[in-house]
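*Asks:* Build me a model:
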Amino acid sequence: LVEVVIGARAVSQRFLQLQLGAGDEVCALVTGRPTVVSGMDNDAEEQAADRGVRYRVVVERSVLDLPHGITELSAALGRDEEVRVVDRVPTKLVVADRSQALVPLASPTAEPAALVVHAGGLLELLTGLFESVWRDALPLRLGTRGIAEGEPDGPDLEVLSLLLAGMTDASVAQQLGLGLRTVQRRVKRLMELAGVTTRLQLGWRAYERGWVTRR
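*Replies:* Modelled structure (predicted):
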């Protein structure tokens, strides 16, 4: 029911096999502390997407601050993956087709290792853990087009999504390659469009109007 995989190469290989063997869905929790398994594998994801495999990924906010974090997440969203953000995820985790799960074991001194869970109550527990984190996470929108006439355009939605994920104006500007004043102008435009006077009200109205939705 539970297999222990030891060694960086072995863990990476099983991580790849898990994705390539999926036929329906891959779910993942991704932390901002890369080790052997830093996130998802782009080549494997593209191959899986070609087969119609659905990806649901929750990343912790610190991933957005990584050097290539926004670029990689934009690519994932471009493959029609669903990506959400939380302040912190409890553990790294990959679940394929609700039939197998991989949990990396973090240790600062020992050789990299992971658990591969094949069945039983532990697999159900890990699947339930993912679903719980997924429900509480906020959707990430990058490189999107506007929703409808009279509603935010794609660039404004990018700014809004990153702000709701907990990033500062300065961090959003840096990640999107914008000036700080440009970000602040877009926030002001969003507030005017929503008919609110505070950012807290903006977050609530954005959710209420479906600008950022949990599908």
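*Asks:* can we go C-alpha only for contacts and neighbour counts from here?
*Replies:* OK.
*Asks:* And Cys27, which helix or strand is it part of?
*Replies:* Assessed by DSSP states H and E, Cys27 sits inside strand 25-30.
*Asks:* Need the three-state assignment for Glu3.
*Replies:* Put simply, Glu3 is strand when judged by DSSP: H, G, I helix; E, B strand; the rest coil.
*Asks:* still on that earlier bit, contacts for the strand holding Cys27 next, please.
*Replies:* 19, 38-39, 53-60, 89, 91-98, 130 (C-alpha atoms under 8 Å, 6 or more residues apart in numbering).
*Asks:* Now with 6 Å, please.
*Replies:* Identification of contacts with strand 25-30 by C-alpha atoms under 6 Å, 6 or more residues apart in numbering yields 39, 53-59, 92-97.
*Asks:* Would you do the same for the sequence below? I want to compare the two.
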Amino acid sequence: MLGAIGLDAGQESAYRALVALGAAEVADLAHRLALPETDTERALRRLEQQGLASRSSAWKGRWVAAPPGVALGALLTQQRRQLERAELAAASLAQEYRAEAEGPAVHDLVEVVTGASAVAHRFAQVRLGAVVEVCALLTEVSQGEAVQPRPGVAHRVVIERETLAASPSAAAPPRGAQLRVADRVPGGLLVADRRLGIVPLTARGSEPAALVVHGCGLLDSLLGLFEAVWREALPLRLAGGGAPGPAGTPGAAGAAGGGYEEVTTGPDATDLEILSLLLAGMTDARVAKRLDLGLRTVQRRVKGLMELAGVTTRLQLGWHAYAKGWVAREPLG
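*Replies:* The predicted structure follows:
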């Protein structure tokens, strides 16, 4: 019963016996408790420290109990105060824990990944984790492998013009995505569902490293950068890119083999690809290499487009293409 104030069973029994007897010698109390005298004396000294017993001044060798109402009340008051202090300490620790729990996040919002294998794995994780949309800025066409579109997931990709022009046709940008080309892309970036992004950290030739950014203000800033680049970039039309041609136009009838066929109702898919790449700033030779066509084939097709549009210069052809909806600032379809 009195264990709550720090007494063990032997001490409590000794105190109860003293209260019943009023005063007792160690030997008599030991006999009553059926304990060795040494244990009984040790218990009495503990009770003395607690203010529950004392040596009698009237009877030498005897011990007396302190009045329970006073002695136990003081111990209970002391115990309550200790409990109150413990409660305050617990509340303080809980508040400190909550504050720490709100900011881990600061440790986990950004992580650095190093090594070619680890970086490639994280790029794949981010892309495959998307269920709604992937946004990407590509400074290397080889990065296109990391953003190959998946069914049901929208992909918006901006490629740097120099990168697009210099890359071999075998390393084409991702097909099935909304593609745009920009004079300059500030850096590589891949964002999945606006909640997780990854940014290459090292320059070409260095040990690969990347920064993985979880949902936070930094990710919002990266998305703002993507949207700004996307708005200023020029749409590209590449075969299989998912952007249909204008209504009433043939499909890719002239694409096979790269030959040009007379167009009677409008440009075909290959014409639109050529036109899109030319408007993106690529030369005839670069367009031919990109589309795996002969240079003369590209030039013949451009001439055919000019005749179809009724213009005499490529500048006029560009204006006509926008006016007729063959190309647009926003993707067609």
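*Asks:* how far away is the residue nearest the centre of the second structure from Cys135 of the second structure?
*Replies:* For the second structure, His214 is the residue whose C-alpha lies nearest the centre (C-alpha atoms, centre = their mean; 2.2 Å). Separation of His214 of the second structure from Cys135 of the second structure (C-alpha to C-alpha, to the nearest Å): 15 Å.
*Asks:* coming back round to it: can you redo the contacts of strand 25-30 of the first structure as JSON lines with neighbour count, secondary structure and distance to Leu157 of the first structure?
*Replies:* Formatted as JSON lines, the contacts of strand 25-30 of the first structure follow (neighbours: other C-alpha atoms under 10 Å; DSSP: H, G, I helix; E, B strand; the rest coil; distance: C-alpha to C-alpha, whole Å):
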{"residue": "Gly39", "neighbour count": "22", "secondary structure": "coil", "distance to Leu157 of the first structure": "24"}
{"residue": "Val53", "neighbour count": "20", "secondary structure": "coil", "distance to Leu157 of the first structure": "26"}
{"residue": "Arg54", "neighbour count": "20", "secondary structure": "strand", "distance to Leu157 of the first structure": "23"}
{"residue": "Tyr55", "neighbour count": "23", "secondary structure": "strand", "distance to Leu157 of the first structure": "22"}
{"residue": "Arg56", "neighbour count": "18", "secondary structure": "strand", "distance to Leu157 of the first structure": "20"}
{"residue": "Val57", "neighbour count": "24", "secondary structure": "strand", "distance to Leu157 of the first structure": "19"}
{"residue": "Val58", "neighbour count": "29", "secondary structure": "strand", "distance to Leu157 of the first structure": "19"}
{"residue": "Val59", "neighbour count": "26", "secondary structure": "strand", "distance to Leu157 of the first structure": "19"}
{"residue": "Lys92", "neighbour count": "22", "secondary structure": "coil", "distance to Leu157 of the first structure": "28"}
{"residue": "Leu93", "neighbour count": "24", "secondary structure": "strand", "distance to Leu157 of the first structure": "28"}
{"residue": "Val94", "neighbour count": "26", "secondary structure": "strand", "distance to Leu157 of the first structure": "28"}
{"residue": "Val95", "neighbour count": "25", "secondary structure": "strand", "distance to Leu157 of the first structure": "30"}
{"residue": "Ala96", "neighbour count": "22", "secondary structure": "strand", "distance to Leu157 of the first structure": "31"}
{"residue": "Asp97", "neighbour count": "18", "secondary structure": "coil", "distance to Leu157 of the first structure": "31"}
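*Asks:* The first structure: helices as residue ranges?
*Replies:* Using DSSP state H, the helices of the first structure run over 8-20, 42-50, 69-78, 121-136, 154-164, 169-176, 180-194, 199-208.
*Asks:* hey, which of those is tucked in deepest?
*Replies:* Comparing these by mean neighbour count (mean count of other C-alpha atoms under 10 Å), helix 154-164 ranks first with a mean of 21.
*Asks:* picking up where we left off before, now the two most distant members of the contacts of strand 25-30 of the first structure.
*Replies:* Spatially, the most separated pair among the contacts of strand 25-30 of the first structure is Val53 and Lys92, at 20.2 Å (C-alpha to C-alpha).
*Asks:* ok, back up a step: how about the contacts made by the residue nearest to the centre of the second structure?
*Replies:* Contacts for His214 of the second structure (C-alpha under 6 Å, 6+ apart) come out as 109, 196.
*Asks:* mind checking what it lines up with in the first structure?
*Replies:* In the first structure, the residue paired with His214 of the second structure is His118, using TM-score structural alignment.
*Asks:* these two touch, right, Val153 of the second structure and Val132?
*Replies:* Yes: shown here, Val153 of the second structure and Val132 form a contact pair, counting by C-alpha atoms under 6 Å, at 5.0 Å.
*Asks:* for stretch 108-118 of the first structure, how far is the first residue from the last?
*Replies:* From start residue to end residue, stretch 108-118 of the first structure stretches across 26 Å - C-alpha to C-alpha.
*Asks:* Can you lay out the contacts of strand 25-30 of the first structure as TSV showing distance to Trp204 of the first structure?
*Replies:* Below are the contacts of strand 25-30 of the first structure laid out as TSV (distance: C-alpha to C-alpha, whole Å):
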residue	distance to Trp204 of the first structure
Gly39	30
Val53	32
Arg54	29
Tyr55	27
Arg56	24
Val57	23
Val58	21
Val59	22
Lys92	30
Leu93	30
Val94	31
Val95	32
Ala96	34
Asp97	34
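*Asks:* Give the aligned equivalent of Ala124 of the second structure in the first structure.
*Replies:* Ala124 of the second structure maps onto Leu16 in the first structure, by TM-score structural alignment.
*Asks:* State the distance from the nearest residue to that match once chain neighbours are set aside to Leu66 of the first structure.
*Replies:* Leaving aside its sequence neighbours, Leu16 of the first structure sits nearest to Ala44 (C-alpha to C-alpha, 6 or more residues apart in numbering; 6.8 Å). Distance, Ala44 of the first structure to Leu66 of the first structure, by C-alpha to C-alpha: 21 Å.
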